[in-house]
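Novice: Build me a model:
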Amino acid sequence: MIRVLVADDEALVRGGLRMILGVHPDIEVVADVADGAEAVRLAARLEPDVVLMDIHMPRVDGIAATERILAARTDVRIIMLTTFDLDEYVYRALRAGASGFLLKTTPPRDLAEALRTAARGDALLSPSITRRLIDHYTAAAPVAAGPGLTELTARETDVLRLMALGLSNREIAGQLFVGEATVKTHVNRIFAKLGVRDRVQAVVRAYQSGVARPGGVAS
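Specialist: The predicted structure is shown next:
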């Protein structure tokens, strides 16, 4: 069972999300709140697996709430759900530690799968946001790889580059002719060496450093 906390200042949106997610037997909405301060409080008390977090809310906005929640619990996944498709919000949310970023125009059928993806520890971004995120980091000069990236083995680097291209563990396994469990082990080791929580953060590091580039891999 995936336990979900919904944070949005619009009652109609909260009610709609409850209805959409309520038809899925593997998902339970444990609470819904109207502001970021309440999201922080209930995330600590209820320990949800995933938080669906709006950005613009009273008292404490979604990005600040994300930072506070993750400062106390690193195992919770937070998906930013908003009407605002602006670069500023994308970068701020990812820097705060969000595991995904979806627009409120996301089809209802995709929302449950997004929660499952996040609960598995995978990252989730709308395709348009992924494209702009990659463009943002690759437009800048690469930063130093840093100790985490330099500690990756050759095979772990291959896995990271394929992750940066958006491939799932199963697809990476097919590319490298290894088992999916082996890829999962490599992914977990990459996270540990880079000191990141999920695929979004690992992919950002790959593009920042020049280890990966759009449409291919860095030499």
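
Novice: only C-alpha atoms for contact and neighbour calcs from this point on.
Specialist: Will do.

Novice: Residue 88: how many residues sit nearby?
Specialist: Residue 88: 9 surrounding residues under other C-alpha atoms under 10 Å.

Novice: Apologies, that question was intended for residue 182.
Specialist: Around residue 182 there are 11 residues (other C-alpha under 10 Å).

Novice: now residue 147
Specialist: The tally of other residues near residue 147 (other C-alpha under 10 Å) stands at 10.

Novice: likewise residue 1?
Specialist: Neighbour tally, residue 1, other C-alpha under 10 Å: 11.

Novice: Determine the number of other residues adjacent to the closest residue to it other than its chain neighbours.
Specialist: In space, and not counting its chain neighbours, residue 1 is closest to residue 26: 4.7 Å by C-alpha to C-alpha, 6 or more residues apart in numbering. Using other C-alpha under 10 Å, the number of residues around residue 26 comes to 12.

Novice: Next, the structure of the following sequence, for comparison with the previous one:
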Amino acid sequence: MAAEAAEQRGNGVVRVLLVDDHPLFRAGLRAALESDAGVTVVGEAELAGQVPAAVEQHDPDLVVMDLTLPDASGLDATRQLAARRPQLPVLMLTMADDDGSLLAALQAGARGYLVKGAGREEVLHAVRTVAAGGAVFGADIAARITALLAGSRLRDAGRLFPALTAREAEVLDLVARGLDNHRIARELFVAEKTVRNHVTHIFEKLNVATRAEAVARARDMGLGDTGG
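Specialist: As a prediction, the model looks like this:
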């Protein structure tokens, strides 16, 4: 394996690990990537938990990661890779096109972000560029990055989580600050049962199962900062 990897790299071939839970999509993406002689798919994974072992086994130059996986977020897998293998770049390829997901991917350490549906040439360009140490974002996404990172929108939960109502976004920010339902109810002058209902809806819309997961998502966006 090591000799093969060295030979491929010596020939300028980019070794890619695909992480996506849809077999048909992986098959199509593999075919698209390997239509270029300069790219080879060395392995696949369908769960976030499989990523560390797959990276060790296949020694890729680049990981193409979906944002939503059955066992955990692709963001979690990206953070773990950034901590364990900071030299290994991650390209997010996802259906999510909202500002919150984009910002979270950047903060997790992704070097590129494309929305599924990007053309073959755009994906190949992104793979080659990110593997070479560059950063690539879809044309429609790149224009939003400066505004996102400027900070003026970091605390706008309604924009970062467009599925949430204004009140749900407000509740999420308070949850991220560490307040329990009773304190949130006092803060907002509403019944505690109302807060519980909001929290339930937030969990459903963010596709999280626990308060800790909701807090992690919110803090990824810059919410919950008390300024101290």
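
Novice: TM-score, when you put one on top of the other?
Specialist: The TM-score (TM-score structural alignment, normalised by the length of structure 1) is 0.61; 141 aligned residues with a C-alpha RMSD of 1.4 Å.

Novice: Isn't the residue nearest to residue 1 of structure 1 up against residue 112?
Specialist: No. Taking C-alpha atoms under 8 Å as the definition, residue 26 of structure 1 is not a contact partner of residue 112, at 9.3 Å.

Novice: Show me the longest helix that occurs in structure 1.
Specialist: Ranked by residue count and defined by DSSP state H, the top helix of structure 1 is helix 180-194.

Novice: Tell me the buried residues in that helix?
Specialist: Counting neighbours by 16 or more other C-alpha atoms under 10 Å, one finds that the buried residues in helix 180-194 of structure 1 are 180, 183-184, 186-188, 190-191, 194.

Novice: What residues in structure 2 pair up with it?
Specialist: Against structure 2, there is no aligned range for helix 180-194 of structure 1 (TM-score structural alignment).

Novice: Then stretch 10-22 of structure 1?
Specialist: Under TM-score structural alignment, the match for stretch 10-22 of structure 1 is residues 22-34.

Novice: Provide the contact partners of that stretch at residue level.
Specialist: The contact list for stretch 22-34 of structure 2 (C-alpha atoms under 8 Å, 6 or more residues apart in numbering) reads 18, 20, 39-41, 44, 46, 120, 123-124.

Novice: Next, count neighbours for residue 48 of structure 1.
Specialist: Neighbour tally, residue 48 of structure 1, other C-alpha under 10 Å: 22.

Novice: before we move on, back to that, so after the longest helix of structure 1, what's the next helix or strand?
Specialist: helix 199-209 (DSSP states H and E).

Novice: Now the element after that following helix, going C-ward?
Specialist: Taking DSSP H and E, what comes next after helix 199-209 of structure 1 is strand 212-213.

Novice: Just to confirm, what residue range of structure 2 does that following strand align onto?
Specialist: Mapped onto structure 2 using TM-score structural alignment, strand 212-213 of structure 1 covers no residues at all.

Novice: Do a quick rundown of the helices in structure 1.
Specialist: 11-22, 36-46, 62-72, 87-96, 108-119, 127-139, 146-150, 154-164, 169-176, 180-194, 199-209.
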